[in-house]
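[1] pasting the sequence and the predicted model now:
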Amino acid sequence: MSEDTIETGKDDARHAEKMAKKKAAREKIMATKTDEKGLIVVHTGKGKGKSSAAFGMIFRHIAHGKHCAVVQFIKGAMATGERDLIDRHFADLCEFHTMGEGFTWETQDRGRDVATAQAAWEKAKELILDERNSMVLLDEINIALRYDYLDVNEVISFLREHKPYMTHVVLTGRNAKEELIEIADLATEMELLKHPFRSGIKAQAGVEF
């Protein structure tokens, strides 16, 4: 047997031993995690993927046969793959409400934007209180909060005091308020490293929408 073969065998044995210890430690930690609760989840940051990650959670819910709902606070002017797929195939499991009229620079009417955001928030509260929904996605609500179309304190108070214990609520959009991050169980900031838009590439179907 060559020295290289012997050394490789030793490396494999050390690796196996290391992974066994890691597995045992992981299982010990996991054994202490026994609680369940409805989470407040915030996806924010300048990077792409906030809504995409949130819709991944919605589709997991659908895959498990769980009822869920989506309220879109800003988007609405154009069709999206997620909305089309849900409306065509999963409307019995996921209630989808597109309440927005487009990005703020498109409407150019603050009063109208405030009224639209308030209507979306009323629908969101209704869906969150409906305990048939185990998850409610509030897509781009952080933008409505950033521009003070909604009162962040009202949103936080509702989530703290009225959200059913086992209902998950996911809030997306860049520039999430610090107060919202503070109450979140899970908060993720998407960091922008590169984006094709900066190279003159437009939004493309199946990637951005």
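    Nice, thanks for sending it over. Numbers count the residues shown, from 1 in each chain.

[2] going forward, measure contacts between C-alpha atoms and count neighbours the same way
    Will do.

[3] shouldn't Met71 be within a strand?
    One correction, residue 71 is Val, not Met. Yes - residue state for Val71 (DSSP: H, G, I helix; E, B strand; the rest coil) corresponds to a strand.

[4] how near is the residue sitting nearest the centre point of the chain to Leu186?
    What sits nearest the mean C-alpha location of the chain, by Cα atoms, centre = their mean, is Ala54, with 2.8 Å. Using Cα to Cα, to the nearest Å, we find Ala54 at a distance of 12 Å from Leu186.

[5] circling back to that earlier point, need the contact list for the residue nearest to the centre of the chain.
    By Cα atoms under 8 Å, 6 or more residues apart in numbering, the contact set of Ala54 is 43, 137, 170, 172.

[6] can you tell me the SS state at the second one?
    Leu137 carries the three-state label strand when classified by three-state DSSP.

[7] the structure to be compared is supplied as follows:
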Amino acid sequence: MTRIEADEQARHAAKMARKKAARDRMMKTRTGEKGLVIVHTGPGKGKSSSGFGMIMRAIAHRMPCAVVQFIKGAWDTGERRLLTAHFADLCQFHAMGEGFTWETQDKARDVAAAEAGWDKAKALIRDPAIRMVLLDEINIAFRYGYLDPHAVLTFLRAEKPPMTHVILTGRGAPDALIEAADLVTEMVQVKHPFRAGIKAQPGVEF
């Protein structure tokens, strides 16, 4: 190692030592723990994928969890196959939707499906043994007027057990939900193959 390289290495080590010390001081002040309300929204891809990633992480920690799928619940997805075939003991999976409104073409049926999904979700969230509940695409149900976001927020404030995490996904999350949530991530679309004529593909989209 040359002297210049040695000096550069020493500067880097000193810089990282300062960062570690600052990080350690910050971490000592972060001692709180609570069940979070988590929102994944925005026009970009990855909202449901991120939610299912959290579900898999919870399963790895042996935390009982549950999924309620709104809107697209009729689809045969890879995550549904995986969870029901291999992790049914730790994760309940309830596909309550029947497809997007342009597929069903029956708003009353869509509303009924969303309400049934929310009834199931409330029962799961109330159970303190279930540590994480994913409400997949519920924001779309809000957007189309199938569910009242204020009623959902009122329920979460009043009845969600203190250590239960609830994840709500879908584009167009209502402002009230974003304001009330503990963690909000907005997915931004930079580029998508669909615009280049590429269809949704297994393992990527579903």
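    Structure received. Computed from a predicted model, the values in this text were never measured in an experiment.

[8] how alike are these chains, TM-score-wise?
    Aligned and superposed, the two chains score 0.98 in TM-score terms (TM-score structural alignment, normalised by the length of the second structure); 206 aligned residues with a Cα RMSD of 0.9 Å.

[9] the second structure: which residue goes with the residue nearest to the centre of the first structure?
    Aligned by TM-score structural alignment, Ala54 of the first structure pairs with Gly51 of the second structure.

[10] now do the SS call for its match.
    What three-state DSSP gives for Gly51 of the second structure is helix.

[11] and in the second structure, which of the contacts of Ala54 of the first structure remain?
    Retained in the second structure: 43, 137, 170, 172, out of those (criterion both residues aligned by TM-score structural alignment, their matches' Cα atoms under 8 Å).

[12] tell me which of those residues fall in strands.
    Counting by DSSP state E, the part of these found in strands is 43, 137, 170, 172.

[13] so how far is Ala13 of the first structure from the first one?
    His43 of the first structure sits 41 Å away from Ala13 of the first structure, going by Cα to Cα.

[14] which one of these two has more residues nearby?
    Between His43 of the first structure and Ala13, counted using other Cα atoms under 10 Å, His43 has the larger neighbour count: 26 against 12.

[15] map the more buried one onto the second structure.
    Matched to the second structure by TM-score structural alignment, His43 of the first structure sits across from His40.

[16] you'd agree its match is up against Pro174?
    No - under the criterion of Cα atoms under 8 Å, His40 of the second structure makes no contact with Pro174, lying 11.5 Å away.

[17] where do the helices of the first structure begin and end?
    Secondary structure of the first structure (DSSP state H): helices at 3-31, 50-63, 81-89, 104-107, 110-129, 141-146, 152-161, 178-183.

[18] which of the ones you listed sits closest to Ala69 of the first structure?
    With distances scored as Cα to Cα, the stretch of these nearest to Ala69 of the first structure is helix 110-129 (7.0 Å).

[19] onto which residues of the second structure does the closest one map?
    Counting by TM-score structural alignment, helix 110-129 of the first structure corresponds to 107-126 in the second structure.

[20] about what we covered before: which two in the kept ones among the contacts of Ala54 of the first structure are spaced the farthest apart?
    His43 and Leu137 (10.7 Å).

[21] show me what contacts the nearest residue to Gln118 of the first structure once chain neighbours are set aside?
    Of all residues not flanking Gln118 of the first structure in the chain, Leu150 sits nearest, at 6.6 Å (Cα to Cα, 6 or more residues apart in numbering). Contacts for Leu150 of the first structure were tallied using Cα under 8 Å, 6+ apart; they are 114, 117-118, 144.

[22] what of Glu140 of the first structure?
    So Glu140 of the first structure contacts 51, 72-75, 171-174 (Cα under 8 Å, 6+ apart).

[23] count the residues that sit near the aligned partner of Thr34 of the first structure in the second structure.
    Mapped onto the second structure by TM-score structural alignment, Thr34 of the first structure lines up with Thr31. Around Thr31 of the second structure there are 6 other residues, counting by other Cα under 10 Å.

[24] only the buried residues of the match of helix 110-129 of the first structure, if you could.
    Neighbour-count burial for stretch 107-126 of the second structure, with 16 or more other Cα atoms under 10 Å as criterion, is recorded at 110-111, 113-115, 117-118, 121-122, 124-125.

[25] now Pro164 of the first structure: how far from Phe73 of the first structure?
    To Phe73 of the first structure, Pro164 of the first structure is 22 Å away according to Cα to Cα.

[26] ok, these two, which is more surrounded?
    The residue with more neighbours, out of Pro164 of the first structure and Phe73, is Phe73; 30 against 18, by other Cα under 10 Å.

[27] out of the contacts of Leu150 of the first structure, which are shared with the second structure?
    Compared against the second structure with both residues aligned by TM-score structural alignment, their matches' Cα under 8 Å, the contacts of Leu150 of the first structure retain 114, 117-118, 144.

[28] dump the residues you listed to CSV, plus distance to Arg88 of the first structure.
    What follows is these, written out as CSV (distance: Cα to Cα, whole Å):
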residue, distance to Arg88 of the first structure
Val114, 30
Ala117, 26
Gln118, 27
Ala144, 28
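
[29] tell me the one among these nearest to Met19 of the first structure.
    Distances from Met19 of the first structure to those, taken by Cα to Cα, are shortest for Ala144, at 46.6 Å.
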